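>>> With the sequence up front, the predicted model follows.
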Amino acid sequence: MKGIRLFFFIWLAIPFLSNTTLANVSPNPASDITKAANAQWLKILPFANEQDFKDATKGLVAPLPNNGIIKDAKGRVVWNMQLFKFVLEQKKSPETVNPSLWRQMQLVMQGGLFKVCDRLYQIRNADLSNMTIIEGDTGIIVIDPLISTETAKAALDLYYAHRPKKPVVAVFYSHSHVDHYGGVRGIIDEKDVRDGKVKIIAPEGFTEAAVSENLYAGNAMSRRATYMYGNMLPPSPQGQVGAGLGTTTSTGTITLILPTDLIKETGQKMSIDGLDFEFLMAPDSEAPAEMHWYVKQLKAISAAENCTHTLHNTYTLRGAKIRNPLAWSKYLNETIQLWGKDAEILYGMHHWPVWGHDAVIENLAMARDGYRYINDQTLRLANMGYTPDQIAEQVHFPEKLAQHWAMRGYYGSVYHNVKATYVFYLGWFDGNPSNLHVLPPVEAAKKYVEYMGGAQEILTKARKAYEKGEYRWVAEVGNHVVFADPSNEEARMLVADALEQLGYQAESGPWRNFYLTGAQELRNGVKELPTPNTAAPDIIKAVDTSMLLDYTAIRLNPEKAAGKVITINLALTDSSEKYVLELRNSALSNRIGTADKADLSIDIPRALLNNVFLQETTLDDALKSKEVTVRGDEKKLHDLLGMLDNFPFWFNIVTPNKPLSKK
């Protein structure tokens, strides 16, 4: 297992590289067509309505200290809002940024400690997410302690600088994404949890969801996340301006302390330090494990991340399982029914709250209607025989939803959510047999180029299309030329130019980042920079042993394993777990139990196995430990390890990937 890197929550990992090693990019200005397209947004959307700016600044107690710069114990910067200060320096959007996205990022950049109401405070823009603090009778309840211990500690320190220093008596994890629990060790000591001084409350299924979502496909997700979050783009009006959901992601220490109390059913109530909480279960919405809650004394609802100031993702472009828009809508409807009558505040795990009964209901209802609309209209058109591409072009929000700022596509988009919904119900195949077994991209591209008269003929026509502003088409047809011949510099530069203009026009932060990162890599190539090891010790410890073994099986090279049969008994001496690993037919299975006829048996503490996966030791060194016993043919183990692939991180995306070599 030497060389194993587990990629957990890797959509947050690559900002380690951000702003420290930036490619030498010379971006183009906005074209006249892009300028005109962006100017149209000022006529389409209600920019005169500035209620969000009033709400985003309401209740400010103190700004973020140190100009929004947070460092770790070694002085390394893990959060730096100075890089994005240009967003606040001019009200009018630059010609290279969609005005709607620019408005959103100006709102997101409003950071600091805010008083929402008596006993309820939030620290915003100290990370991708918010940290919320509710004051109990004797202590405080901290909700969603950010991504990193460093940003969480800085957020709590800011609170304590302006409020009484009461102890933390409870921590909530609203859902199973790392920006809502990763900084927990920055605000509490695990000993206090073990001693019963601090409760950690989370929805049922939290732990499994938290450690599993990005495990198996982690390397691919991580690479794609460099595009989604624009981590390799310099923050600037022609580069990264933010992600819509927040500015960016912190790059500090990710931790996890497991929950002590699980919320298992809607209607479950809990009294915490003098406050009455009622919960609503919302699984398979924005996260596999998620919950809403209401605090009676505050008349305040939190719908976690299911109702924020953006249309969210039912499918995230970094890659993940598709989310259920119908369930999402129904949870929001149920939230209105349960607590809407008396609610006066709606606060979320991102962005700013809304105040007043009517505004609370409007925001919940608009989100409910939006996700329902995406679900139902996708299925309506699918049942009429339309394909995903056709449906995505036809489905648009009705005017009232489209004019509601909180349902604009700053993070998700109607277009890609519709496509995801089709796949959620019907899968990737659109029913047309011509699309059932298409040629792979490189082979297809070469034939397209041949049939269209050769690369130069295509580029001549594509350049005319570019001058007309047909950037989508230029990117599509030019991509065939690039995949047919990646060395064609003219094709690469033309596609990059088209992607760049599409990025300048994009309302969605992730769409902008994808377009501009693609343009950058076409111009400069893929820079194989150092990648961080993102397997946090707390996460490894929480992973089920079978999942670790499953991940190992994913790395099995079938050609190297061809014809090999190996059976291994694995006993974990500190957890009393016993597993059998069976290699047959180039598939490595695992099951609980013991095989009667194994090639070898290994007794090893799970803690030592964790160290192997954390790359704190090699398996060879671990096998020399007195804690480990090996019986049988040890060579079989080394044979098996020799069959495992190591995943390259910096694989190509906008140019063809290298073909697999068969050994």
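Structure's in. What do you need?

>>> Going by C-alpha atoms from here, please, whenever you check contacts or count neighbours.
OK.

>>> Which strand or helix spans residue 201?
With secondary structure defined by DSSP states H and E, residue 201 is part of strand 199-203.

>>> now the very next helix or strand once past that strand: how far from the chain's centre is it?
Downstream of strand 199-203, the next assigned helix or strand under DSSP H and E is helix 206-212. Distance of helix 206-212 from the chain centroid (C-alpha atoms, centre = their mean, to the nearest Å) equals 14 Å.

>>> With stretch 639-653 instead?
For stretch 639-653, the separation from the chain centroid amounts to 23 Å (computed by C-alpha atoms, centre = their mean).

>>> List the buried residues in that stretch.
For stretch 639-653, the neighbour count (16 or more other C-alpha atoms under 10 Å) marks 640, 641, 643, 644, 645, 649, 650, 651 as buried.

>>> still on that earlier bit, for the strand holding residue 201, which outside residues touch it?
Applying C-alpha atoms under 8 Å, 6 or more residues apart in numbering, the contact partners of strand 199-203 are 169-175, 193, 258-264, 281, 289-291.

>>> mind redoing it with 6 Å?
Residues outside strand 199-203 that contact it (C-alpha atoms under 6 Å, 6 or more residues apart in numbering): 170, 171, 172, 173, 259, 260, 261, 262, 263, 289, 290, 291.

>>> Could you export the residues you listed to a markdown table, including columns for neighbour count and distance to residue 443?
As requested, these are exported to a markdown table (neighbours: other C-alpha atoms under 10 Å; distance: C-alpha to C-alpha, whole Å):
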| residue | neighbour count | distance to residue 443 |
| --- | --- | --- |
| 170 | 22 | 57 |
| 171 | 26 | 54 |
| 172 | 22 | 51 |
| 173 | 28 | 48 |
| 259 | 18 | 51 |
| 260 | 15 | 54 |
| 261 | 13 | 54 |
| 262 | 13 | 52 |
| 263 | 21 | 52 |
| 289 | 24 | 42 |
| 290 | 28 | 44 |
| 291 | 28 | 47 |
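
>>> Second structure follows, compare the two:
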Amino acid sequence: MYANEHPAAETGSKAVPFYRGGQDHNKVTVPNGAILNGDFVRHMMQGKRGVRATMARSGIHVIEGYHSVNCIVVEGDTGLIVIETGTRFGHGRDFRKFIRGFSDKPVKALVYSHHHYIGGAAGLLDGESAAEVQVFAHPQTEQLAATTGSLLGPMQLRRSGIQFGAYLPDTGPDARLGRGDKHFDDPQMNAAAPLPVTHAVADGEVVAVDGVVMRFHHIIGDTRDSLAIEFPELDAVVANSALGPMAYPMYTLRGDFFRTPDELIAALDLLRRLDRTYVIPVHGSPYTDKASAQAALTAHRDAYAFIWNQSLRAINRGMSPDEMVASIQLPEHLANDPVLYPGYVDWEYGIRGVYRGLVGWYNEDGADLHPPSRAEMGDVLVEGFGGEEALLSRARQAMGEHKYNLAASLMSYLVAAQPGSEAARQLKADALRAMAQATRTGIQTRHFLLTEALHLEGKTDWHQPSPKSFFAAEGAETLAQRAPQELVKLLEQRLDPTVSPTLRTSVAFRFPGRGACGLLLRPGIAEYRDEPPEDAALELSLDALTMARLSLGETSLTGEVASGAVRARGNTDLVRVIEAALALVARTA
């Protein structure tokens, strides 16, 4: 047993929430000093045996325990088909070493089950020519990878780092459980290095590679580009679906598209209909008999169906998100099913996500239409309580009563009103830490609460990306493989309306050998055009690599014009104006 371990706490509809002290008795301390919920530790440690390559069936190996995603290897007549690559070049290189433990065949094809784990692709190759390796993926994979990495890149990089504990220390009470995904000192090994998709597969498409027949199914999992890859002759299916070692894909605190539960359910029902003996999720251990696979698939679909249908029922009855959370509780047989342990994300977040995704943010409270700022509400609370110390005292009382969420909320208002109040920041951090140590959702909830606590204490800055973030930022060389016009399109979101607010002009971008495009600039607006304006005031000619470096903030527009890497024609006085308006400057570390 771990230090301070107590018997497992009651689960189900009558349990007191962890944020009201219901799991305080169930905290344990693990060897690295981290304090966590005992149920979470037991669930995560169950069956852990380090990195291992298991044979799910003859011809299919699954590498588990190295990364949060499995690497699935299917043996062909003369080569290998590899599904999932990790997120960094070095992950692919390490997977290759593990593969060499059971096969010396070359990699003939890669399959991306979704866009999250494509960054290790180039690292999997060791002597094979990238041009000779087929890469299969959903038609939306590269588009979604570009959106995640560029359009929402800064937010996703930062929040995915929070989600997986990148801001937490390695030891002590606030440490993460386990070491997290491997990072490297070598920049090349640490970079994302996907290979371009060569075959965007249609739903139901059947392909034979090196003697292996694959049927591809478009499904929805935690991404919209998810695939189920069926191997009819092997009686097997590999899928990025809602089937995992715990309940996880209904909502993510890192922010993502609305995950409609009926689409998750449809994917699970597809796998149930396929009724394969070997069901291999990309997260979690493979199922090697129909009975256990069907039981797990049914449990997952029933849990999501319950949340979905009861949320719809509550919405149609006029209930608010808070009322929904209070009233919708999984049935006991589902709440206590080990395959549905809520270690990744809380069911409450899924319920709130359904409301927000279907109805929007308005919940029929007119006060929310034009709410006062948190700072103003904080000022009123301080005044109403009779001063800062009185409000602090009330929050401390809430802490003593184990009402941690109340204490945190009160201090949120006080911190907003008085950002310099160290007492308020510390008390809120204490409340968040108390919840983090008790939550059964030890991945997302614990990591977000602890990271904010450390931020409040000045021990980390969660507004800045962590060098240990889960997803690797794409380097300029990788980004340059995309159409450079995509990077120009992304400049629409970089326009600073406070810079040159009366700016009205147009810019042509020409990429020798790779086409051209343009931007129209009006006050507060940058409008992308597929064709360069004929009367553009400024014309910029550059290669894709330079455009990628400008997009990443590795260099400045004026600097590249001065060096000759960007050739400017027309009204060159606009170069500095465009640079400032579109933030085409080198970012400081």
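Received it, and whenever you're ready, just let me know what you need. Because the structure is a prediction, the values reported are computed rather than measured.

>>> And the TM-score between these chains?
Superposed pair, TM-score by TM-score structural alignment, normalised by the length of the second structure: 0.87. Supporting alignment: 558 aligned residues with a C-alpha RMSD of 2.9 Å.

>>> picking that back up, present the contacts of strand 199-203 of the first structure as a markdown table; the columns should include distance to residue 632 of the first structure.
Output for the contacts of strand 199-203 of the first structure, formatted as a markdown table (distance: C-alpha to C-alpha, whole Å):
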| residue | distance to residue 632 of the first structure |
| --- | --- |
| 170 | 50 |
| 171 | 48 |
| 172 | 48 |
| 173 | 46 |
| 259 | 40 |
| 260 | 42 |
| 261 | 44 |
| 262 | 44 |
| 263 | 47 |
| 289 | 43 |
| 290 | 47 |
| 291 | 49 |
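
>>> farthest-separated two in these?
170 and 289 (18.9 Å; C-alpha to C-alpha).

>>> Relative to residue 113 of the first structure, how far out is residue 133 of the first structure?
Using C-alpha to C-alpha, to the nearest Å, residue 133 of the first structure is found at 10 Å from residue 113 of the first structure.

>>> my bad, residue 236 of the first structure
With the distance defined as C-alpha to C-alpha, residue 236 of the first structure ends up 26 Å from residue 113 of the first structure.

>>> And residue 271 of the first structure, what's its match in the second structure?
Matched to the second structure by TM-score structural alignment, residue 271 of the first structure sits across from residue 208.

>>> contacting residues for the nearest residue to its match once chain neighbours are set aside?
In this structure, residue 208 of the second structure finds its nearest non-sequential neighbour in residue 214, 6.1 Å apart by C-alpha to C-alpha, 6 or more residues apart in numbering. Residues near residue 214 of the second structure by C-alpha under 6 Å, 6+ apart: 206, 207, 230, 231.

>>> please redo it, this time with the cut-off set to 7 Å
Neighbouring residues of residue 214 of the second structure by C-alpha atoms under 7 Å, 6 or more residues apart in numbering: 206, 207, 208, 229, 230, 231.

>>> which of these also appear as contacts in the first structure?
Retained contacts for the contacts of residue 214 of the second structure in the first structure, judged by both residues aligned by TM-score structural alignment, their matches' C-alpha atoms under 7 Å, are 206, 207, 208, 229, 230, 231.

>>> For the third one, the count of nearby residues, please.
Residue 208 of the second structure sits with 11 neighbouring residues when counted by other C-alpha atoms under 10 Å.

>>> Mind checking what secondary structure it has?
State at residue 208 of the second structure, reduced to three classes by DSSP: H, G, I helix; E, B strand; the rest coil: strand.

>>> now the helices: where do they sit in the stretch 251-400 of the first structure?
In the stretch 251-400 of the first structure, the helices defined using DSSP state H, counting those that start in this stretch lie at 325-339, 357-382, 388-394, 399-402.

>>> Just put those helices in a markdown table and tack on distance to residue 417 of the first structure and mean neighbour count.
Shown next, in a markdown table, are those (distance: least, C-alpha to C-alpha, whole Å; neighbours: other C-alpha atoms under 10 Å):
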| stretch | distance to residue 417 of the first structure | mean neighbour count |
| --- | --- | --- |
| helix 325-339 | 9 | 20 |
| helix 357-382 | 7 | 20 |
| helix 388-394 | 8 | 17 |
| helix 399-402 | 15 | 12 |
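
>>> wait, which of the ones you listed is closest to residue 221 of the first structure?
Closest approach to residue 221 of the first structure among the helices of the stretch 251-400 of the first structure (C-alpha to C-alpha): helix 325-339, 21.9 Å.

>>> so the closest one versus helix 357-382, what angle?
Between the axis of helix 325-339 of the first structure and that of helix 357-382 there is an angle of 160 degrees, by axes from the mean of the first three to the mean of the last three C-alpha atoms, to 10 degrees.
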